[in-house]
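Q: Pasting a predicted model and its sequence here:
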Amino acid sequence: MRPRQTNYSSWLRVRLVALGVFFLVVFLALVARAVDLQLFERQRLRDIAERESIRQVDLSPRRGIIFDRNHEELAVSIDTDSIYANPLGIADPARHARLLAPVLGQPAGELAKRLGAERAFVWLARRVSPEVAEKTRQLGLDEIYILREPKRIYPYSDLACHVLGFSGLDARGLEGLERSQDQILRGQAKSLTSVRDALGRTIHLTPEALLNPPEGNHLILTLDKQIQYATERYLAEAVTKHRAKAGQAIVMSPQTGEILAMASTPAFNPNAFDKYAKDAYRNRAITDLYEPGSTFKAFVAAAALASHRVSLSQTFDCEHGQWRIGGRIIHDTHPYGMLRLAEIVKVSSNIGAAKVAQAIGAEGMYAMLRNFGFGQPTGVDLPGEARGVLRPARTWRPVEMANIAFGQGVSVTAIQMVQAFAAVANGGVMMRPHVIQAVLDKHHQVVRETRPQMVRRVMSQDEARELTRMLMSVTEDGGTGTLARVGPFAVAGKTGTAQKVNPGGGYSKTDYMSSFIGFAPAEDPKAVVMVLLDTPRGQYYGGVVAGPAFSRIARVALSEMGVFEMAAQGQPNAPQAKGPAQFAQSPPPARPASLAQARQALAQGATPDLGGLSLRQVLRLAADAHCPVTAQGWGRVVRQSPTPGAKLSPGGLSVQLAPTHGGA
């Protein structure tokens, strides 16, 4: 019996040892795995957990408002709906895509690919209409979310489009002031962080990010919306009537350098900029070079007055329309004999201008043209300005100097021409052109204000007065610019009809740049206006094709500035628009509607009272209520349909606005 019991005890010990070794091995394996997870796999596992449970959505910042000089909104940001998804939580991407495709208007295959990505966040549609957002909500799909994002809106479509430019989906400025002033306009970016709990519910950890992120700073421009609208309208009519390729127009205050209007055609709608060719974005008034033609004769006359080498009584033989110089023949449109300087300007004699330049000399001519700013940028606060081309005087041969005297062989921009003419209108003092009047912070307090900046004196006051008298004769009987008159005021100006350069060299016999530039009232200038048409067909003389548009634009500008009213009352000075400091304390309209009551009415399906509200306020109310809105005019609401209190129609709201001078 004894040996058998001993064997049993030995076998038991072996089994216990084996079991102990087994548990030890398992324990060591668990410890090793724990060490591996805690020390070596920790970051990878944390990333996986965060990817599946934590989401971070970058929200676009809210850009500041761009106002015109009378504080009407030219560019605003309103809240709209954007749709995104968490693909990691979607079990059946194909089903989601099939249901979403007709709502979002996107191919189901493309949606399925995005919904099946190994990512915790993908955009499905940005800044959609209220109808699309509501249909998406009604689908009730898991892991499909809607959040509010600011969207840039240009309420008046293509008004001032080349000056304003536009911003993209990420709220970054891409063209125009939106680009050059992006750091000022761009608001503070925010992120929305959310987690998903064990039951799959989404919890926002930073809900304040959804609540009206702070706007960037605001801009007040020198543009006047009424003058801008008239400038664009009459320029477009002239381009259409004369079948021109394109056109440019500028209105500027000569005393301050403030640009009241700047237009180029063809235009584009910055709300749908991606539907236009990139060439349409170009602000031709500051980027495009052209040979100015006979408008340059004004500066030949200025050089003659400043040089004292030409007297007002001196006559020049205009050779009855043909003059040979340097192996070339210079022609006049009409044959003239002996003409004085003022008569050369009035009838726009090429031969007369060339002979005056000859009397002044190349160095004197070059010095005066540089003094007037040609061949150098004006410094206007807009992106993309060209320098122009003015070669040094030492390179001028006699025939080249003759050509420059009537605007060939030199290239300028429209803004350079306007600045130079404005210096004459301002008694010989040149001002720097600018389009930004002030920068405001989010509380509408002035951060920075643009003061009128004198560049230099380009001629004496007496010389400027004498040159003005010569330019006035251009619009008098017998001059080339009679169609540019703005009765009852005298207009000082100059016509230009310049042959375009052929791509292969030489000048075209059929293509012209036709222009008129001038200022009014001539005795007390308030506005300098330039109109330029590129390649008009049929009639092409500047006085004929650009002069009438100048007259119509100038008449509106003087009317908006109060010049007609002041003249009727016998007062010398027109009233000035509000400055930025006044804007900060601008009173509201006499009877503004209550925003709280308007929101309450919309929530109940009734039409709110919108009287006195700005377009920006109406757009925000409509966006919050997912209600479509159409607007006509600008300013503040004066009429609406349906009437207040009526049942809100499926077609949404229709409002008519009219200009006021209340605060925004």
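A: All right, it came through fine. Numbering: from 1, shown residues only.

Q: can we go C-alpha only for contacts and neighbour counts from here?
A: OK.

Q: pull the longest helix from this protein.
A: The longest helix of the chain (DSSP state H) is helix 2-35.

Q: relative orientation of whichever helix or strand comes after it and helix 2-35 in degrees?
A: Using DSSP states H and E, the helix or strand that follows helix 2-35 towards the C-terminus is helix 42-53. Between helix 42-53 and helix 2-35, the angle comes out at 70 degrees (axes from the mean of the first three to the mean of the last three Cα atoms, to 10 degrees).

Q: ok, and what's touching whichever helix or strand comes after helix 42-53?
A: Using DSSP H and E, the helix or strand that follows helix 42-53 towards the C-terminus is strand 54-59. Applying Cα atoms under 8 Å, 6 or more residues apart in numbering, the external contacts of strand 54-59 come out as 120, 121, 149, 189, 190, 191, 192, 193, 194, 195, 196.

Q: Pull out the buried residues from those.
A: Of the members of those, the ones counted as buried by neighbours, 16 or more other Cα atoms under 10 Å, are 120, 121, 149, 189, 190, 191, 192, 193, 194, 195.

Q: Closest to residue 279 out of those?
A: Distance to residue 279 across those (Cα to Cα) is lowest for residue 149, with 29.5 Å.

Q: Validate this expectation: that closest one resides in a helix.
A: No. Read with DSSP: H, G, I helix; E, B strand; the rest coil, residue 149 is strand and lies in no helix.

Q: Help me confirm that it comes into contact with residue 83.
A: No. Contact between residue 149 and residue 83 fails when scored by Cα atoms under 8 Å: they sit 9.9 Å apart.

Q: Please enumerate the shared neighbours of these two.
A: In contact with both residue 149 and residue 83: residue 127, using Cα under 8 Å, 6+ apart.

Q: Which neighbouring elements make contact with the longest helix of the chain?
A: On a contact count with 3 or more Cα pairs under 8 Å, 6 or more residues apart in numbering; DSSP states H and E, helix 2-35 meets no helix or strand.

Q: Spatially central, which residue of the chain would that be?
A: residue 164 (1.2 Å; Cα atoms, centre = their mean).

Q: how near is the closest residue to residue 338 other than its chain neighbours to residue 72?
A: In space, and not counting its chain neighbours, residue 338 is closest to residue 317: 4.5 Å by Cα to Cα, 6 or more residues apart in numbering. Counting by Cα to Cα, to the nearest Å, the gap from residue 317 to residue 72 is 55 Å.

Q: okay, pairing it with this:
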Amino acid sequence: MNPTPTSKKRSLLVGLLCVLLLTAVIFRLFWIQTIKASELRQRAEKSWQVNRVIEPVRGSILDRSGEVQLAGSVDKYVIAADLNRLENPQKAARQLSPLLNIPEKQLLKDLTRKDVRQVELRKKGDYKVSREVTDKIMKLDLKGIYPIKTPGRQYNEGKLAAHVLGFVNMAGKAVGGVEQQYDKILRGQRGEISFKKDGQGMQAPNSAEEYRPPKDGRDLVLTLDANIQYHVEKVLDEVSARYDSEGATAIVADPDSGEILAMASRPTFNPAQYSATYEAGKNNINRAIRTQYEPGSTFKIVTVAAAIEEGVFDADAKFPSGSIRVGGRVLRDWNEQGWGEITYAKGVYLSSNVAFVRLAQELGADVLTRYIDRFGFGRITESHGRQTGIDLPLEENGVFYNHAPLHPTELATAAFGQGIAVTPIQQVMAVSAIANGGTLYRPYVVKEIRDPRNGKTLKQKKPEEIRKEVVSEETARQVRKLLRGVVTKGTGSKADVAGYRVAGKTGTAQKPKEDGSGYATGKYVASFIGFAPADDPEVVVYVALDEPEGSTHGGTVAAPAAGEIIAKTLREMEVPKSEQKKSD
């Protein structure tokens, strides 16, 4: 039977299609083996190549002795589940819930997911667990549950020095304190290892391996003394609770170097449990360097020092206390009626506003402004002051008048610490210049950078002089004598310590309203700043309470706390007690 024309056409069509398919295959092979060969080989090699990052060990943070580890790196673990191997999700959720501190319902939801093969069991905040917790989980022998090792941070002393330390969050980001300020030094540098893998994902035999080791972070040795810091925080907790204050801060400094021996703020948090205790905008603020408020009478130290240096202060001269009219405004002493006609020395002891207004008028605006600047606050005719430069993040710089010349009332109120805003650390460094004989230092909290492998000191911080002879040694001595009188004969009596000659100044500053339209009724910052021993100071101590309840005077609220801190600090430093009587 002869083929029909239709069958012939069909055969030709099939043959043509076969030829076209064969041609396409040949062309495709040619394309792959020639034109695309290089690109495809590169893609294949990438799939064979394994590049793994090796994380460095973050440096430790130690107290000034080098013996107390405040923060250090440890191995932590993330608990994960292979859902294909997990046999009993309900049982696993029930047993893991108390160990991971994750609700059983949330765990069950994660363990029964259908869209993934494996899942990490996380909660909001700190989801990494310790070796001890991991061991307990592994002893449950839950099939499909396994740990993933990951770097972690451990804060051995809980909330101690929280605002100075800061913390490292789950994403490995440093937040606040020296953790943030010195992050590059603490963090180190990542390493890397690369090799070719086989079909099972293992390193291919005889394949070249490239290895770049990590560089571990350096250790930091702080100026803080862990024992002094503990005592300071204990006292600050007690006084804050006693007066139910909105906030509080305390600083202990070495006046001869600028080293900060202790620094604490309330409210606070625990860096070891930051996810449960840290609240941005509430307890994360280091008040010692970030709060700006009218200093009140503690600022009178600057005015009296300027007056002595310029020769306009006569301790025995008398003036009528109580009130004084300046620029159409009547300014009064803190007790409203004053103490009659008294000497200027007694005016210092009793913290007479009128005495300091008169001294400022004798000095004049230009001279007082210059001395305020010399003590490190900046020029009050500008909008903002000058930072101390302490090695902590987010330091504020004070708020000033932002115009010149000053109005007579502005000059008068600035003389007794009203109308301007400064920070606690600015005041501590200014008073340190009086304590040490006239030198203004830059404060700092990191003393050394060490090699973690051998403990060798790589860099040591040295005291940095900002300005020599802020005032003369003789002026500083006279101011110290007057401030001793404030404690023995005036408003600071509750700061005195048996066996140690404490000198200082109280402060009671009314807080301005938030809208700037005057002062808020009944809202004060009570403070005390002082040093000891008065004739040869070893420490400067500052204590301030924000809006204390029940009492508002710095001499009643802050002075006793400062005295207790001074006593414990000097004992810790083994400073011998004086044979002088309390009244000296």
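A: All right, it came through fine. As the structure is a prediction and not an experimental result, all values here were calculated from the model.

Q: what's the TM between chain one and chain two?
A: TM-score of the superposed chains, computed with TM-score structural alignment, normalised by the length of structure 2, equals 0.83; 542 aligned residues with a Cα RMSD of 3.7 Å.

Q: Pull the number of nearby residues for residue 25 of structure 1.
A: With neighbours defined by other Cα atoms under 10 Å, the count for residue 25 of structure 1 comes to 12.

Q: Could you report the separation of it from residue 18 of structure 1?
A: Distance, residue 25 of structure 1 to residue 18 of structure 1, by Cα to Cα: 10 Å.

Q: And for residue 259 of structure 1?
A: The spacing between residue 259 of structure 1 and residue 18 of structure 1, counted by Cα to Cα, is 96 Å.

Q: Give me the more crowded residue out of these two.
A: Applying other Cα under 10 Å to residue 259 of structure 1 and residue 18 shows that residue 259 carries more neighbours, namely 26 against 12.

Q: and that one, what element?
A: Using DSSP H and E, residue 259 of structure 1 falls in strand 259-265.

Q: any residues touching that strand, and which ones?
A: Outside strand 259-265 of structure 1, the residues within contact range by Cα under 8 Å, 6+ apart are 160, 162-163, 222-225, 227-228, 231-232, 235-236, 246-253, 283-285, 433-435.

Q: Restricted to helices, list the residues you listed.
A: Those of the contacts of strand 259-265 of structure 1 lying in helices (DSSP H): 162, 163, 225, 227, 228, 231, 232, 235, 236, 284, 285.

Q: Contact partners for the fourth one?
A: Residues counted as contacts of residue 227 of structure 1 (Cα under 8 Å, 6+ apart) are 260, 261, 553, 556, 557, 560.

Q: how about a cut-off of 7 Å?
A: Counting by Cα atoms under 7 Å, 6 or more residues apart in numbering, residue 227 of structure 1 makes contact with 260, 261, 556, 557.

Q: For the stretch 201-350 of structure 1, which segments are assigned as strands?
A: 202-204, 218-221, 246-252, 259-265, 315-317, 322-325, 328-331, 338-340 (DSSP state E, counting those that start in this stretch).

Q: From the contact counts, what lies against the second one?
A: The elements that strand 218-221 of structure 1 packs onto, with contact taken as 3 or more Cα pairs under 7 Å, 6 or more residues apart in numbering; DSSP states H and E, are strand 66-67, strand 436-440.

Q: and if we set it to 8 Å?
A: Counting by 3+ Cα pairs under 8 Å, 6+ apart, strand 218-221 of structure 1 packs on strand 66-67, helix 182-185, strand 436-440.

Q: ditto for the last one
A: With contacts defined as 3+ Cα pairs under 8 Å, 6+ apart, strand 338-340 of structure 1 has these neighbours: strand 315-317.

Q: What lies in contact with the strand it packs on?
A: 336, 337, 338, 339, 340, 341, 352, 355, 356.

Q: Give me the range in structure 2 that the strand holding residue 259 of structure 1 lines up against.
A: Aligned by TM-score structural alignment, strand 259-265 of structure 1 falls on residues 260-266 of structure 2.

Q: What's the average distance for the matching stretch when superposed on structure 1?
A: Stretch 260-266 of structure 2, aligned to structure 1 and superposed, deviates on average by 0.2 Å (mean Cα distance after the TM-score superposition for structure 1).

Q: Could you find the counterpart of residue 430 of structure 1 in structure 2?
A: When structure 2 is aligned by TM-score structural alignment, residue 430 of structure 1 is paired with residue 440.

Q: you'd agree its match is up against residue 472?
A: No. With contact defined as Cα under 8 Å, residue 440 of structure 2 does not count as touching residue 472 (11.9 Å).

Q: Tell me, how many residues neighbour the aligned partner of residue 541 of structure 1 in structure 2?
A: Alignment note: residue 541 of structure 1 maps to residue 553 in structure 2; criterion TM-score structural alignment. Neighbourhood size, residue 553 of structure 2 [other Cα under 10 Å]: 21.

Q: ok, back up a step: reformat the contacts of residue 227 of structure 1 as a markdown table; add neighbour count and distance to residue 494 of structure 1.
A: Shown next, in a markdown table, are the contacts of residue 227 of structure 1 (neighbours: other Cα atoms under 10 Å; distance: Cα to Cα, whole Å):
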| residue | neighbour count | distance to residue 494 of structure 1 |
| --- | --- | --- |
| 260 | 26 | 21 |
| 261 | 27 | 20 |
| 556 | 18 | 20 |
| 557 | 28 | 19 |
